[in-house]
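[1] sequence below, structure please.
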Amino acid sequence: MTRIHSSVTSISWIPREAVEGIQKLSFRTGLGHYDLPPPDVIEDAESLIAKDAIRFANVLSSWIEVENGRITGYGFDDGSKGLIGSTRVRVAPKGMNLVFPAVAYPVLRPEPEADAGAVRFVQTAGGRPGMPLPRHVKRKPFVQISGPTVWTTLALTIRADGDAALELKGASSFPRHWVYDGAGKLALKTGLIDYRKWYFESFGSHSPWGREDSEAVVASVESSLERQLSVQIINRDPQWRRLSPGDVLVTQGDAGDDVFLLFDGILRVERDGDLVAEVGPGAVLGEIAALGGGPRTASLVAVTRCRVAVVPHSFLDRDSLERLAADRRLDT
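    The predicted model follows:
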């Protein structure tokens, strides 16, 4: 008999400029803080929580037992759990902090779906910030004091041959959720943040603990080079553009020397009217025309609501842009 283990982990963090409305002021004044992008590979979600580098994590770890090619047993590992950090609020210039321990909700695990060849495990983990967030809401009781609910719902299928597949079945619309495979490598991410929806609607029955999940918009992972460039772009105080579904960011053939960072949402890349790709948050676009001074080589069209950071290419490291452009040419 052989026992096969696998896992999937989501970690959730607040990117810079992700908070909207009056709450944004607390981040700009330093009372709260945004998070740096997590690493491409993680070893231990608990250490990231301890360092206040992420807000919460969902660790789904499970096993199956196989004999003569058939699954004879299965279950969740002891390490399968939810992790949620505290909210730290700076109250003095010298760094004094108020710490509000978060409220973790019970981990939800429906009965695994099993047959002779595979088992599918599902786990929901999350909770709410410990710091009070009083606000008016549109339904009874019309005022909420406790913070909104955050969560992810992960699925992991382990097959008798040892293969495993992961899914992000659902998630709160805030903050950003990244998902890592059993080797700790970044595998996928949510493509859309909706802070206002989360802030005003994610409480009471509107969460998995009230039997209501939210489908996650999932995006592919950008390159490590794009992640480096994204930090440069955000740090250069970019202009921001908001797009509705169907809006065109750039049109193939137009001139332009700006570079774009897709901060939130999904964009469709079209060339000669044909779909080339769909890209999600973290994608850096427009570098080929910007570097060469020629026309745009593709059109960029919003699939969902999008927020895009825009900077002149001269604001960025030219060598990095040239490497990104070279990689793109190899892919076409």
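[2] CA only for contacts and neighbour counts going forward, please
    Noted.
[3] top helix in this protein by residue count?
    Taking DSSP state H as the assignment, the helix of the chain that covers the most residues is helix 318-331.
[4] Three-state assignment for Leu225, please.
    Remark: Leu225 carries the secondary structure label helix [criterion: DSSP: H, G, I helix; E, B strand; the rest coil].
[5] any idea how far it is from Ile14?
    When Cα to Cα, to the nearest Å is applied, the distance between Leu225 and Ile14 equals 21 Å.
[6] between these two, which is the more surrounded one?
    Set Leu225 next to Ile14 and count neighbours by other Cα atoms under 10 Å: Ile14 wins out with 20 against 14.
[7] residues contacting that one?
    With contacts defined as Cα atoms under 8 Å, 6 or more residues apart in numbering, the neighbours of Ile14 are Tyr34, Asp35, Ile54, Arg55, Pro175, Arg176.
[8] quick one more, to check against the first:
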Amino acid sequence: MAPTSLSATATSLSWIPSEAVTGAARRAFDVGFAHYDAPPPDVIDDLDELRAADGFRFANVLSVRAGIVDGQVSEAGYADGSGVVMGSTTVRLGRLGATFAAVALPVIQREPEYRDDGTVRLVQTCGGRTALPMPRQVPHAPFVKMQAPWVWTTLALVLRPDGTAEVELAGASPFPRHWVYDATGALALKSGLTNYAGWVAHSFGARTPWGDEDSPALVTASESASERVLSRMLMTGAKKPKVISLAAGDTLTKQGMPGDELYLLLDGVLAVDVDGARLAELGPGAVLGERAVLEGGRRTSTLTAVTQARVAVAPAEAIDRDRLAELASSHRREEQTPEAELA
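    This is a model prediction of the structure:
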């Protein structure tokens, strides 16, 4: 029997990944005054508990409800509890620490968009800023800012008459990293690129959704669960990996060349080409290079930066071979059609 009413919730969590801060501000993170965040979980079980554990900087919770009339979604609106959930910022100096609550901006909720196919699309923008002052020069009026830049995400939910829902990351601030969870609470999408320098210079006032502009988000699919486990192992091991930066168009590996290092894509998008054919484009969290380690020491694909990117480089012994073999079994992209790989 078709449903007579619908409800769904999608959530974005925003957090600061390792090595994401650049320029002079990085020093505060390097000495421990400020801190990077651990990646959020694969599934949101309890948002309040995650917030209490300092598990994110802010969350956009888009909760919607609607009715079904004659096979069409109707009377759609935003449910109670739809809005922003602000985290906090903790700073430390030696043994002393202080936590500052973030400041929320007004929630923007657009009118429901009813479509000819019987679906409805609802869009919500949430965001805010840290309460800590962040004095800096900016390249346009007022040329000096004391308050921190603004962070935000714009989420969209499409409700269908059959009761299913689809989430979109319609826009986002260029910093920090944004992860998007679908109506089941599972990680579904993520922003593929962070731009700390651009965020510091431009993300306030008229250059935000509360002024005249939103920023389109470069969205990538979620990496596999095994890759998320391996990425945590690489970044939290006894020896931190070396981090390199790539410009768009730079080549990380060439097919057929020798290689014995593992790569973790921290930021940006890499293209995977085999025998000149584009098989995939991968976003942050992808672990690469394991097949050369396991299969004779030669690269099985060419990896090229589609955008500017940051990559952690680690020796093969950083991960045991059984885990690498498990990952390699899912990375035989040349044995799949591009359509199947990207589906």
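[9] give the buried subset of the contacts of Ile14 of structure 1 as a ChimeraX selection command.
    Once 16 or more other Cα atoms under 10 Å is used to decide burial, the buried members of these can be selected in ChimeraX as follows:
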select :34,54,55,175,176
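[10] now do the strands in the stretch 51-200 of structure 1.
    Secondary structure of the stretch 51-200 of structure 1, counting by DSSP state E, counting those that start in this stretch: strands at 56-67, 70-76, 81-84, 87-90, 97-100, 103-104, 113-114, 118-128, 135-136, 143-144, 150-159, 164-171, 176-180, 186-190.
[11] dump the ones you listed to JSON lines, plus distance to Asp331 of structure 1.
    Shown next, in JSON lines, are the strands of the stretch 51-200 of structure 1 (distance: least, Cα to Cα, whole Å):
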{"stretch": "strand 56-67", "distance to Asp331 of structure 1": "34"}
{"stretch": "strand 70-76", "distance to Asp331 of structure 1": "40"}
{"stretch": "strand 81-84", "distance to Asp331 of structure 1": "39"}
{"stretch": "strand 87-90", "distance to Asp331 of structure 1": "43"}
{"stretch": "strand 97-100", "distance to Asp331 of structure 1": "47"}
{"stretch": "strand 103-104", "distance to Asp331 of structure 1": "44"}
{"stretch": "strand 113-114", "distance to Asp331 of structure 1": "39"}
{"stretch": "strand 118-128", "distance to Asp331 of structure 1": "34"}
{"stretch": "strand 135-136", "distance to Asp331 of structure 1": "48"}
{"stretch": "strand 143-144", "distance to Asp331 of structure 1": "50"}
{"stretch": "strand 150-159", "distance to Asp331 of structure 1": "31"}
{"stretch": "strand 164-171", "distance to Asp331 of structure 1": "26"}
{"stretch": "strand 176-180", "distance to Asp331 of structure 1": "25"}
{"stretch": "strand 186-190", "distance to Asp331 of structure 1": "20"}
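[12] of those, which approaches Ile22 of structure 1 most closely?
    strand 135-136 (10.8 Å; Cα to Cα).
[13] that closest one vs structure 2, mean deviation?
    With mean Cα distance after the TM-score superposition for structure 1, strand 135-136 of structure 1 departs from structure 2 by a mean of 0.7 Å once superposed.
[14] so where is that strand in structure 2?
    Following TM-score structural alignment, the partner segment of strand 135-136 of structure 1 in structure 2 covers residues 136-137.
[15] for stretch 78-85 of structure 1, same thing?
    Stretch 78-85 of structure 1 corresponds to residues 80-87 in structure 2, going by TM-score structural alignment.
[16] show me how far that stretch is from its chain's centre.
    Using Cα atoms, centre = their mean, to the nearest Å, the mean C-alpha position of stretch 80-87 of structure 2 is found 19 Å from that of the whole chain.
[17] what about that stretch, how long is it end to end?
    From the first residue to the last, stretch 80-87 of structure 2 extends over 20 Å; the measure is Cα to Cα.
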